[in-house]
Each structure stands twice: as structure tokens, then as C-alpha cells.
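1. No letters, just coordinates:
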């Protein structure tokens, strides 16, 4: 059999890892990592050159998007409790972050050249961090008991 017909990939460790890169696009997986617990998130990130697509495969994930003022401070925070098998497209230039349950697995599609060089971060203070924890608690109740 020709081994170039199919490539099968998976990622089951904690955190984020690309699993397929091809020309201009990348498929990655995001699994639970404790630094993305709502009460531990320390930044919002945006991608200057690409949209980014998220698909929840298992578990639970909340996508947070934030308006950012001219002073680079986080303004209004919007949240989406992701539903399995729906496609969530974060538009280019939108600051975002996410929190996941320990059993979560999220598929990510982005440009293959997406990196820290073209994806600035805004560090958040304890007040914004507390907002994320409150939103998570209100959406997940007992699943998030910090």
C-alpha cells in the first residue's frame, strides 16, 4: 500500500500542538491545560493575519472575545459556551482566549505561519481574570467550582 495516501495524526497530551501543516494552513489540537483554567488565564491574544477556527470535539470549552481600547486595555468581554461539532470562526484581529474542562478536546484550523510574531498578547489584571472566572462559573456551575 502506498504510505503517501493517508496520514493519521492525534494529540493526547496537555496543551496545544499542530498535527497537520500543509502549505498555507494548519490543523492543531488543544487539550486541557491548567494554565487555561479561567482563574489562571493571564492574557488575551489576537492574530493579525488570519481568522482562527475552533471546533469542540469533546468536553466543554468557553471562547472569550474582548473589545480592546486604544489604551490596550480589555473592555467588554463576550463569551460562547461552545457546542460540539459547530464551527466557531474568530475573525482576524479579535482578542480572544478560552477555558476548557479536563476532558476537552478542541480542533483548531489556522494559517500555518500563525505564531507569536504575528499574534500579539495583552496581559490581563486580576479584575479581568476574576470576570473570566465569574462567567465560567455562571455557565458551568458545579463543573467550575474554584
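-> Cool, got the structure. Remember, predicted model here, so these are calculated numbers, not experimental data.

2. contacts, neighbours, all on C-alpha from now
-> Fine.

3. Now do the SS call for residue 10.
-> Using DSSP: H, G, I helix; E, B strand; the rest coil, the structure places residue 10 in coil.

4. Pull the number of nearby residues for it.
-> 11 (other C-alpha atoms under 10 Å).

5. Is it correct that residue 114 is in contact with residue 46?
-> No - the criterion here is C-alpha atoms under 8 Å, and residue 114 misses it with residue 46 at 10.3 Å.

6. more neighbours, those two?
-> residue 46 (24 against 18).

7. The more buried one: what's it in contact with?
-> 92, 93, 94, 95, 96, 119, 120, 121 (C-alpha atoms under 8 Å, 6 or more residues apart in numbering).

8. Below is structure B, check it against A:
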């Protein structure tokens, strides 16, 4: 193929992987991974320097956003059962996580320098973990 004209990428392994990095932006794919099962999620993450865009390509994904107080304690969780091909833009500084069905594939667009150094995490306790499981079972009762 003429790689100077077109680059074709795919990612079909469990978890997250960038597929295109160019200057200030990155496109990545997130596939199902066990650690994003509702009973295994252990943190919410935010990005201090960028918004982050999610597009569900296949399967199911619930996007969770945490409302936090001034000490970064989670006070509420808002969730969206993502619809295929709709764009979900998580604003900079919003703590979020997600759970995916086993057949899910999510496209992610973010700044290319997004990483642990500018994306703090809030570790969750059993109460928040219970809420994630409860929300998931309400949105996906047959799962």
C-alpha cells in the first residue's frame, strides 16, 4: 500500500490502544476488558488539559460521570447508556469511567499527550462500586 497516502489501522485486542497519533491529537480504540466490569472498576479518571470524545461503534457501553465535592469525594454518579454512532464529549476536568459489553468497541479521540501525568484518578469505595453495579443492572437488566 502507498503508506505516504493512507494509513489503515485496527485494534481487536482487549482494552485500550492508540491507533493514530498526529501532532496534538490521538484516535484510540477501547474494546471490552475485564477490569471495566462494574464489579471491578476501582477508579474514576479526569483529564486536566483536554476534553475526551467517545463514539460507540458496536456492542454496549455505559458512560459514568462523577459529580465531586471540593475534596474530590464522589457525591453523585450520572450515567448514559451510549447509543451507537453518537458522539459523547466528556469535558475537561470531569471524572469518568465506563463499562462495556463483551462485544463493545469504542472510538476515543483525545489530545495526544493525555496520560497519567495529567489525568488524576479518584479511587472508589464499596458504596460507589455498588452504585455502578446497580446502575448497570438497571440499564442492562439481562446482562
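-> Looks like it came in fine. The model shown is predicted, which means the values in this text are computed figures rather than measured ones.

9. all strands of the first structure, in order?
-> 15-22, 25-31, 43-45, 52-58, 61-68, 74-81, 87-90, 95-100, 105-111, 121-123 (DSSP state E).

10. What helices and strands are in contact with the fifth one?
-> Identification of packing neighbours for strand 61-68 of the first structure by 3 or more C-alpha pairs under 8 Å, 6 or more residues apart in numbering; DSSP states H and E yields strand 74-81, strand 95-100.

11. Please dump those strands into JSON lines; it should also carry distance to residue 129 of the first structure and mean neighbour count for every row.
-> Formatted as JSON lines, these follow (distance: least, C-alpha to C-alpha, whole Å; neighbours: other C-alpha atoms under 10 Å):
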{"stretch": "strand 74-81", "distance to residue 129 of the first structure": "11", "mean neighbour count": "15"}
{"stretch": "strand 95-100", "distance to residue 129 of the first structure": "11", "mean neighbour count": "22"}
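
12. Those: which one's closest to residue 53 of the first structure?
-> Among these, the nearest to residue 53 of the first structure by C-alpha to C-alpha is strand 95-100 (11.9 Å).

13. Name the residues that touch that closest one?
-> By C-alpha under 8 Å, 6+ apart, strand 95-100 of the first structure touches 31-33, 36-38, 43-47, 59-68, 90.

14. Buried ones among those?
-> Buried members of those, scored by 16 or more other C-alpha atoms under 10 Å, are 31-33, 36-38, 43-47, 59-66, 68, 90.

15. how much space between the closest residue in space to residue 37 of the first structure that isn't next to it in sequence and residue 25 of the first structure?
-> Spatially, and ignoring its direct neighbours in sequence, residue 37 of the first structure is nearest to residue 99 (5.5 Å; C-alpha to C-alpha, 6 or more residues apart in numbering). The gap separating residue 99 of the first structure from residue 25 of the first structure is 24 Å, by C-alpha to C-alpha, to the nearest Å.

16. repeat for residue 104 of the first structure
-> 23 Å.

17. ok, now residue 117 of the first structure?
-> Taking C-alpha to C-alpha, one finds residue 117 of the first structure at 17 Å from residue 25 of the first structure.

18. Alright, I will stop here.
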